[in-house]
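>>> For reference, the sequence and a predicted model appear below.
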Amino acid sequence: MTNGIYIYGVIKLSNSQEPQNFGIDNPAIPRVFTVGFQDIAAVVSPRPLMRYDSLEQEQVVQDLAIHNFVIEKAMERFTIVPIKFGSMVEAEAEVTEFLTKGYTLLHEILKRMEGHRELDVVARWELSKVLPIISRENSQIREKQQEIAAKAGNASMEDKIILGQYIERALTAEKTRYHQAILQALQPVAEEVGVHDIAGDEMIFNAAFLLATPAVDAFYHALDALDQSLESSVNFRVVGPLPPYSFATIEVKRFDRASIDEAREILHLPVDITAKTVRDAYHQLAKEHHPDTNSEEDSREFQRINTAYTTLQDFTENGLIYPQVYQWPNERE
C-alpha cells in the first residue's frame, strides 16, 4: 500500500520549518512530527494512504482514538486547530502547499483560539423519576390517566394513544424548559456555544462551550450552582478541557487530477486554464445546452457542464489543495 501523510492539526510554532518530533511513546501511533510554513506547522504522521470512509467500523474507532489522542497531546504544549478526522495527502510537499494556500485563514483561527479550551456538557434525566412528576403536574395527563383507570380493562386503544401523545408533548416541553435553563446559566461564561443533537429520551442537553482558559473555573462554578438549583434532578457530564473541535476544525479540501481533467474535457478546455477561460467556456456551452430550449439529453449534459464549471471554478480559485472551516451538522447559539 502506498504511504501518505496523515494530518492531525495545525499549530503555531517558532522555527516551524524545523521538523519537531513529539516524542509520543506509543507503538500504536506512527512517528508524529511537524511540517512547517513560516510560523505555523501541521502535526502529521506517515500512514498508509487510504480512504477512511471505506474502513471497517472497528478500525475507524481505533484510528479516531489515535487522532484525538495526538491532538490533545499537542494541546498540552501548543494552541492547535484540529483537522477533520481522516485527512490525508500524498506527500509532505502537499502539506506545505496546504499551509501555504491556507496561511491567512489558519493563522487567523490560531490567533482566535489561542488561550481557549472547549468543554462539552451533556445533561440527562431519569425518566422513571421525571414521568411521575409530569403526571402529577400536568392536568391533561392526570385526567386522562384517571379516565383510563376508571374504565379498568375497558379503556380503548385510542385512549392510550391520546395519553401517550399528552406525555410526549409534556416531556418535549419539559426538555425545552430544562435546555433553556441550562443554556441561560452557562452561556454567559462562554465566548461561543455549539448545540449538538440530542440522542435518546433521557438526554436533555448536549452542547460545546468555547472558553477562555481563565473562565474555566467560573464555568464549573456556574455548573455547580445550576446543579443545586435543579436539586440534582439532572445528571451532568462534562468532557474537557478539549481542543476547539466544535469551533475551529479544518477540512482538507483536495481535488484529484482525474476530476480536473474530466471537467476540462467537458468544457473543451486545454491543460492551462484561468478563471476567465473557464467562465467563457461555461457560458458558451450553457447557452447551447440549456434545458429550457433543448431536449432531455441536453438537460443531462447541462448538469454535467454545471458540475464541471463548479469544479474548475473552485480549482482556479484555490488550487489542488486548500483548507476550509468544517461545518459541523449542529446549531450555533
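Alright, I've got the coordinates. This structure is a prediction, so every number in the text was calculated from the model and none was measured.
>>> From now on I want contacts and neighbour counts done on CA atoms only, so please keep to that.
Noted.
>>> and residue 94, that one's in a helix?
Yes: under DSSP: H, G, I helix; E, B strand; the rest coil, residue 94 falls within a helix.
>>> doesn't residue 254 make contact with it?
No: the pair residue 94 / residue 254 is not scored as a contact, 9.8 Å apart, by CA atoms under 8 Å.
>>> hey, what's in contact with both of those two?
Here residue 94 and residue 254 have residue 321 as joint contacts, going by CA atoms under 8 Å, 6 or more residues apart in numbering.
>>> Take this one as well and set it beside the first:
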Amino acid sequence: MAVYVYSIVAATHPLRLDGLTGVGDPPAALRTVDAGTLSAVVSDAPEGLRPKRRDLGAHQTVQERLMADGGILPLRFGLTAPDDDAVRTVLEERTEEYTERLEALEGCVEYNLKASQDEESLLRRILLESDEARRLNDEIRSGRGGPDLPLALGELVAQEVRTRQEALAAEIVGALRPLARDELSSQPTGDDFLNVSFLVERKGEEEFTTEEKRLADEMGEEFGFRLNGPLPPYSFV
C-alpha cells in the first residue's frame, strides 16, 4: 500500500507521536520507517487525497510536534511513496545529504515575509518626485500632448515602480539578513513586491520579529507587512 511521508528526522529524535493521527478519513495511524541514523514519519496514504482543511491541519500538526523536540526535514503536503521499502531505500541512499540538511536546520524555524505598497500612494509619490513623470502628466491633463504621451507615461511609471520596489525589497531583506541563518526569495504575486523566507534560529526569534515590526512601523501605513511564522522550515529542505 502507498505510504504518505510527513517528515524525516534523526533516529535519535524523541518521536512523541502519542495522540496524533495523520491524513485521511478516518485519520491514519502514524508510524516510522527506520534506516540507520534516520527515520521517516509516515502513515498509510488514503486514496484520492486532496488538500482539505482537516488533512492540511493534520499534516501541519505532525510537523509542529516533531519540530518542538528537535530538527526535522518537513516534507510538503501530498508526498507519497509506493511502500515502506521505497522510503527506506531513499533514506539509505541519501543518508549523508539528509543528515547535512538536518544539521543545517537544527534549532531553526522559518518565517515568511510578504510586503505590499498602496498603489495610489506610490503613484502620487512618483508624480511628486519624478520631473519627467510630472511633465508628461501635466501635458496629458492640459490636452496639449499627442496620443503617444499616455503610453510614454505608463512605461515611465511602470519602470519607476519596479526600480523603487526592488530597492525597497533589498533594503528590507538587508535589514533582516543579519538576524537569519539563511534566506530564500520567491516571486511576489498580486500586489506584493516582496516574498521572502528566512531561516531563523529559535534563540533569535524575538530579535528577528522585533526588527521586522520596527521596519514596518518605520515605513508607515502605506506599506503592508505580513509575517507568517514560526513555521517548519519547508523552504530550506
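Noted; the coordinates are in hand. All of these numbers come straight from a predicted model, not from anything done at the bench.
>>> Just the helices from the second structure, written as ranges.
All helices of the second structure, identified by DSSP state H, fall at 53-67, 84-93, 95-105, 119-129, 131-142, 149-176, 205-219.
>>> And these: which comes nearest residue 236 of the second structure?
Closest of the helices of the second structure to residue 236 of the second structure is helix 95-105, at 7.9 Å (criterion: CA to CA).
>>> Tell me which of the helices of the second structure sits nearest to residue 199 of the second structure.
Closest approach to residue 199 of the second structure among these is made by helix 95-105 (8.0 Å; CA to CA).
>>> Can you tell me which of the helices of the second structure is packed in deepest?
helix 53-67 (a mean of 18; mean count of other CA atoms under 10 Å).
>>> Residue in the second structure paired with residue 31 of the first structure?
Applying TM-score structural alignment, one finds that residue 31 of the first structure aligns to residue 29 in the second structure.
>>> Same list, the helices of the second structure, but as a markdown table with distance to residue 193 of the second structure please.
Below are those laid out as a markdown table (distance: least, CA to CA, whole Å):
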| stretch | distance to residue 193 of the second structure |
| --- | --- |
| helix 53-67 | 27 |
| helix 84-93 | 38 |
| helix 95-105 | 27 |
| helix 119-129 | 11 |
| helix 131-142 | 21 |
| helix 149-176 | 6 |
| helix 205-219 | 14 |
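>>> So which of these is nearest residue 24 of the second structure?
helix 53-67 (6.5 Å).
>>> Residues in contact with the closest one: which ones?
6-7, 15-17, 20-24, 72, 74, 77, 231-232.
>>> I'd assumed residue 124 was in contact with residue 134 of the second structure.
No: Residue 134 of the second structure sits out of contact with residue 124 when judged by CA under 8 Å, with a separation of 9.9 Å.
>>> still on that earlier bit, for the match of residue 31 of the first structure, what are its contacts?
Counting by CA under 8 Å, 6+ apart, residue 29 of the second structure touches 20-22, 43-44.
>>> Considering those, which are maintained in the first structure?
Counting by both residues aligned by TM-score structural alignment, their matches' CA atoms under 8 Å, the members of these that carry over to the first structure are 20, 43-44.
>>> Make TSV from those residues and add distance to residue 186 of the second structure to it.
Shown next, in TSV, are those (distance: CA to CA, whole Å):
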residue	distance to residue 186 of the second structure
20	32
43	31
44	32
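>>> before we move on, the earlier item: now the buried members of the contacts of residue 29 of the second structure.
Buried members of these, scored by 16 or more other CA atoms under 10 Å, are 21-22, 43-44.
>>> Residue 147 of the second structure: which of those residues is nearest?
residue 22 (62.3 Å).
>>> Of all pairs in the contacts of residue 29 of the second structure, which one spans the longest distance?
The most widely separated members of the contacts of residue 29 of the second structure, counting by CA to CA, are 20 and 44 (14.0 Å).
>>> Could you report the neighbour count for residue 1 of the second structure?
10 (other CA atoms under 10 Å).
>>> residues contacting it?
Residue 1 of the second structure makes contact with 44-45, 82-83, according to CA under 8 Å, 6+ apart.
>>> Mind checking which of the residues you listed land in strands?
Members of those lying in strands (criterion: DSSP state E): residue 44.
>>> Turn the contacts of residue 1 of the second structure into a markdown table, columns for distance to residue 165 of the second structure.
What follows is the contacts of residue 1 of the second structure, written out as a markdown table (distance: CA to CA, whole Å):
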| residue | distance to residue 165 of the second structure |
| --- | --- |
| 44 | 46 |
| 45 | 44 |
| 82 | 46 |
| 83 | 48 |
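>>> Narrow the contacts of residue 1 of the second structure to those that are buried.
Counted by 16+ other CA under 10 Å, those give 44-45 as buried.
>>> ok, so of the contacts of residue 1 of the second structure, who is nearest residue 212 of the second structure?
Each of these was scored against residue 212 of the second structure by CA to CA, and residue 45 proved nearest at 39.4 Å.
>>> how about that closest one, what's its match in the first structure?
Match for residue 45 of the second structure (TM-score structural alignment): residue 47.
>>> Double-check that match against residue 29; I have them as touching.
No: the criterion here is CA under 8 Å, and residue 47 of the first structure misses it with residue 29 at 9.6 Å.
>>> what's the neighbour count on residue 208 of the first structure?
Neighbour tally, residue 208 of the first structure, other CA under 10 Å: 25.
>>> again with residue 122 of the first structure
Neighbour number of residue 122 of the first structure under other CA under 10 Å is 18.
>>> before we move on, the earlier item: any idea how far the match of residue 31 of the first structure is from residue 206 of the second structure?
Separation of residue 29 of the second structure from residue 206 of the second structure (CA to CA, to the nearest Å): 36 Å.
>>> With residue 102 of the second structure instead?
23 Å.
>>> Same check on residue 142 of the second structure?
54 Å.
>>> ok, now residue 149 of the second structure?
50 Å.
>>> cool, residue 96 of the second structure as well?
Distance, residue 96 of the second structure to residue 206 of the second structure, by CA to CA: 32 Å.
>>> Same question for residue 69 of the second structure.
For residue 69 of the second structure, the distance to residue 206 of the second structure (CA to CA) stands at 19 Å.
>>> same question, residue 169 of the second structure
Residue 169 of the second structure is 22 Å from residue 206 of the second structure, by CA to CA.
>>> just residue 51 of the second structure next, same as before
Taking CA to CA, one finds residue 51 of the second structure at 32 Å from residue 206 of the second structure.
>>> Tell me which stretches of the stretch 151-300 of the first structure form strands.
With DSSP state E, counting those that start in this stretch as the criterion, the stretch 151-300 of the first structure has strands at 192-195, 203-212, 234-242, 250-254.
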